[in-house]
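Student: Below is the sequence, then the predicted model.
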Amino acid sequence: MKTQLRQSLILLLTAAIWGTSFVAQSVGMDYVGPFTFNSIRSLLGGLCLIPAIFLLDRLKYKNESVKPEYNKKRTLTGGVCCGIVLCLASNLQQIGMTHTTVGKAGFITACYIVLVPVLGIFLRKKAGLKVWASVALAVGGLYLLCITDGLSIQPGDLYVMGCSLLFAVHILVIDHFSEGTDGVRMSCVQFLVSGILSAIPMLLFEDPTFSAVCVAWMPILYAGLLSCGVGYTLQIIGQKNMNPTVASLILSLESVVAVLAGWILLGQALTLRETCGCILMLAAIVLAQLPGRKPEKA
């Protein structure tokens, strides 16, 4: 029980870090462009994971003669593929956050949890009634969150929806490469790839200056070191020997933390209509992660 409680607290801390990082992303946009923010953030996250790799290896393999076994080529390939998708997803999210609130961005992004089983249909993975009920709840929540009285959608919400879809693809790519790879090493590669790719449009479309980056140092460091590096490492540690359903339910609180952080730190209060949309989407997220009924024994 003590171990389960400790693991749950670690995952709760992870959700809090990821949820509050939406505030850092929003504040950082006051000083630098979206591609600049994501490039520096991702590179910091990748560099932060390098010492974490050595630390986790020493904790897992106390005997120095025993080396971790993993497929290096598959780990590198998986990291590159994940980095490409992550680059597209994170930049769409960052651009969208310039036109929407932190709370709405957090909840719309969390829709990837519902989209993952839906996209799995194209990979010949069956989706049950529970999944379609989650989709219906999510669509209703998105309508209340994003669609105004004139049946129009804000550009920022549309960008974040695209980001949510790409994050769902990102999870499926991770699932494809997970077997035989080292998770932390693959994550390190994906962050470095995402940072390098984000630097290309940064140099083409933005005019980053050293002074602007220095002014935005706090949100960039928070999003890079804590959200990318520390957050992912805590997720790996927290999910060890943990029920995956319980773990995913705790991590889904990220969207709730994003709303509370945007309200407390930035004063971005939600209307009653938007609050109802958040409740529906949270219900969809929880329902999508509940375990299905086990088949009865013959």
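Tutor: Looks like it arrived, so ask away.

Student: When you work out contacts or count neighbours from here on, use the C-alpha atoms and nothing else.
Tutor: Noted.

Student: what about residue 295, which SS state?
Tutor: Assigned with DSSP: H, G, I helix; E, B strand; the rest coil, residue 295 falls in the coil class.

Student: What's the separation between it and residue 256?
Tutor: Per C-alpha to C-alpha, to the nearest Å, residue 295 is found 33 Å from residue 256.

Student: what does residue 146 give?
Tutor: 17 Å.

Student: How about residue 98?
Tutor: Distance of residue 98 to residue 256, computed by C-alpha to C-alpha: 20 Å.

Student: same thing with residue 188?
Tutor: The gap separating residue 188 from residue 256 is 27 Å, by C-alpha to C-alpha.

Student: Please apply the same query to residue 269.
Tutor: 13 Å.

Student: Pick out whichever of those two has more residues nearby.
Tutor: Set residue 269 next to residue 256 and count neighbours by other C-alpha atoms under 10 Å: residue 256 wins out with 20 against 16.

Student: give the contact list for the more buried one.
Tutor: 19, 103, 106, 107 (C-alpha atoms under 8 Å, 6 or more residues apart in numbering).

Student: Please apply the same query to residue 97.
Tutor: 25, 26, 105, 156, 160.

Student: taking those residues one by one, which sit in helices?
Tutor: Using DSSP state H, the members of these that fall within helices are 25, 26, 105, 156, 160.

Student: between those, which is nearest residue 231?
Tutor: residue 25 (15.1 Å; C-alpha to C-alpha).

Student: burial count for that closest one?
Tutor: By the measure other C-alpha under 10 Å, the count of residues near residue 25 is 23.

Student: quick one: it and residue 94 touch, right?
Tutor: Yes: if you go by C-alpha atoms under 8 Å, residue 25 and residue 94 touch, sitting 7.1 Å apart.

Student: Near the closest residue to residue 284 other than its chain neighbours, how many other residues are there?
Tutor: With sequence-adjacent residues excluded and distances taken as C-alpha to C-alpha, 6 or more residues apart in numbering, residue 284 is closest to residue 134, at 4.4 Å. Residues near residue 134, counting by other C-alpha under 10 Å, number 26.

Student: Need the three-state assignment for residue 6.
Tutor: Classified using three-state DSSP, residue 6 is helix.

Student: take the one below as the second:
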Amino acid sequence: MPTTRRTDAVLLVVAVVWGSSYLTAKTATDTLPVLMVLFLRYAVAAVVCVAALRRSGAPTRDEKAYGCLLGLTQAAVLVLETYGVARTSAGNAGLIISLTLVLTPVMDRVGRRDGLPGRFFLAAGVCLAGVALLVSGNGLRAPGTGDLLMLAAAVVRAGHVVLVGRVTAGRALRPFPLTAVQTVVGTVLFLVPVVPGLPVLARTGAATWAQLLYLALCCGLFAFLAQTWAVQRTSATRASLLLGTEPVWALLVGVGLGGERLTALAVSGATLIVAGTYWGQAVERAHRAAPPHMASEGVPQGAR
């Protein structure tokens, strides 16, 4: 029991840290250009990773190859996320990106025979209705640029998650060296466009540097390694429920610390997104656990 509580606590901390990353990134981009924030976020993490590799051992050929591939897709996710959060509220960003949880199973089954049951798509529809209400502000309107970028980020992030699963399946790839390669790839990608602006770092205040360190070390390295440690000690279902609270923390941090305001429509939208996400996760898990003949019919185990 103490071990279970400790594991749950670690997963909850990861969810809180990830939820707080949206306000942190938004505040950092108020001071520095988006690409500079991304470069420094990657560079700090890369320095720590490369230094730590002396103990864990250098990446293998496969870890280098697949790390480069995943580094490109991860960089694409962070570009869209960071530009998006710079143009919308932290609460909106955290809630919209949670659509990844319902988009990932859809993408993962592209080209497969076992389609998802209709109830899953009803849950996805609830999420989309929630997004429409969330971005409506004081009245129904078209989503803003930041909201659309976060929607795009959710799609690309889902594709990245599916790619990670397929790349690592059946291969002896170690998480830390794989992460180290991805941080180096991201650093190299963002170095060239930020070189002309590097002198601005001499005038960057301590608060912004603290935000950058938090994004790189806490929201990046710590969260990834802690998640890996915890998931190995609990069930996937329990882990997904705890990590699924990320959008709730993003909203609470945005409102409580960022001074963001929520209208009645936005609150309704946030509620629908969280409810639809949990419903979709539950339907997908039940479908995955069903015997093959029942899964092919779209009927979860125990439904009849």
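Tutor: Great, that's in hand. Treat the numbers as computed from the prediction; the structure is a model and nothing was measured.

Student: The counterpart of residue 65 of structure 2 in structure 1: neighbour count?
Tutor: Alignment note: residue 65 of structure 2 maps to residue 77 in structure 1; criterion TM-score structural alignment. Neighbour count for residue 77 of structure 1, taken as other C-alpha under 10 Å: 17.

Student: again, but for residue 129 of structure 1
Tutor: When neighbours are defined as other C-alpha under 10 Å, residue 129 of structure 1 has 9 of them.

Student: Alignment lookup: it to structure 2.
Tutor: Per TM-score structural alignment, residue 129 of structure 1 is aligned with residue 118.

Student: gap between the aligned partner of residue 286 of structure 2 in structure 1 and residue 134 of structure 1?
Tutor: Matched across to structure 1, residue 286 of structure 2 falls on residue 292, judged by TM-score structural alignment. Distance, residue 292 of structure 1 to residue 134 of structure 1, using C-alpha to C-alpha: 13 Å.

Student: Check residue 254 of structure 1 too.
Tutor: Residue 254 of structure 1 sits 18 Å away from residue 134 of structure 1 when distances are taken as C-alpha to C-alpha.

Student: and if you look at residue 151 of structure 1?
Tutor: Computed with C-alpha to C-alpha, the distance linking residue 151 of structure 1 and residue 134 of structure 1 is 23 Å.

Student: ditto for residue 35 of structure 1
Tutor: Noted for residue 35 of structure 1: a distance of 33 Å to residue 134 of structure 1, by C-alpha to C-alpha.

Student: Equivalent analysis for residue 115 of structure 1, please.
Tutor: For residue 115 of structure 1 relative to residue 134 of structure 1 (C-alpha to C-alpha), the value is 9 Å.

Student: What is the neighbour count of whatever residue of structure 1 lines up with residue 153 of structure 2?
Tutor: Mapped onto structure 1 by TM-score structural alignment, residue 153 of structure 2 lines up with residue 163. The burial count assigned to residue 163 of structure 1 is 30, neighbours taken as other C-alpha under 10 Å.

Student: Secondary structure element holding residue 163 of structure 1?
Tutor: Taking DSSP states H and E as the criterion, the element that holds residue 163 of structure 1 is helix 155-177.

Student: can you pull the contacts of the match of residue 286 of structure 2?
Tutor: Residues in contact with residue 292 of structure 1, defined by C-alpha under 8 Å, 6+ apart, are residue 130.

Student: got it, and residue 279 of structure 2?
Tutor: 120, 123.

Student: rerun at 10 Å
Tutor: If a contact means C-alpha atoms under 10 Å, 6 or more residues apart in numbering, then residue 279 of structure 2 has 102, 119, 120, 122, 123, 124, 126, 127, 273 as its contacts.

Student: distance of the third one from residue 284 of structure 2?
Tutor: What it means is residue 120 of structure 2. Residue 120 of structure 2 sits 7 Å away from residue 284 of structure 2, going by C-alpha to C-alpha.

Student: higher neighbour count, those two?
Tutor: A direct count of neighbours by other C-alpha under 10 Å for residue 120 of structure 2 and residue 284 places residue 120 higher, at 23 against 20.

Student: Quick check: chain neighbours aside, which residue is closest to the more buried one?
Tutor: Leaving aside its sequence neighbours, residue 120 of structure 2 sits nearest to residue 280 (C-alpha to C-alpha, 6+ apart; 5.2 Å).

Student: So that neighbour sits against residue 100, correct?
Tutor: No: counting by C-alpha atoms under 10 Å, residue 280 of structure 2 does not reach residue 100; the two are 11.0 Å apart.

Student: Just want to know which of those two has more residues nearby.
Tutor: A count of neighbours by other C-alpha under 10 Å puts residue 280 above the other of residue 280 of structure 2 and residue 100, at 25 against 22.

Student: Show the contacting residues for that one.
Tutor: Residue 280 of structure 2 sits in contact with 101-103, 105, 119-127, 274, 286, where contact means C-alpha under 10 Å, 6+ apart.

Student: What is the neighbour count of the aligned partner of residue 100 of structure 1 in structure 2?
Tutor: The equivalent of residue 100 of structure 1 in structure 2 is residue 88 (alignment by TM-score structural alignment). Around residue 88 of structure 2 there are 20 other residues, counting by other C-alpha under 10 Å.

Student: Pull up the gap between residue 88 of structure 2 and residue 149 of structure 2, please.
Tutor: For residue 88 of structure 2, the distance to residue 149 of structure 2 equals 9 Å [C-alpha to C-alpha].

Student: picking that back up, so what sits against both of residue 25 and residue 94 of structure 1?
Tutor: Common neighbours of residue 25 of structure 1 and residue 94, using C-alpha under 10 Å, 6+ apart, are 34, 37, 38.

Student: Name the next helix or strand following the helix or strand hosting the last one along the chain.
Tutor: Put plainly, it is residue 38 of structure 1. For residue 38 of structure 1, the host element (DSSP H and E) is helix 34-60. Next helix or strand after helix 34-60 of structure 1 toward the C-terminus (DSSP H and E): helix 72-96.

Student: Can you give me the buried ones in that following helix?
Tutor: In terms of neighbour count (16 or more other C-alpha atoms under 10 Å), helix 72-96 of structure 1 has its buried residues at 74-96.

Student: what do you get for stretch 279-296 of structure 2?
Tutor: So stretch 279-296 of structure 2, judged by 16+ other C-alpha under 10 Å, has buried residues 279-284, 286-288, 290, 294-296.

Student: Thank you, goodbye.
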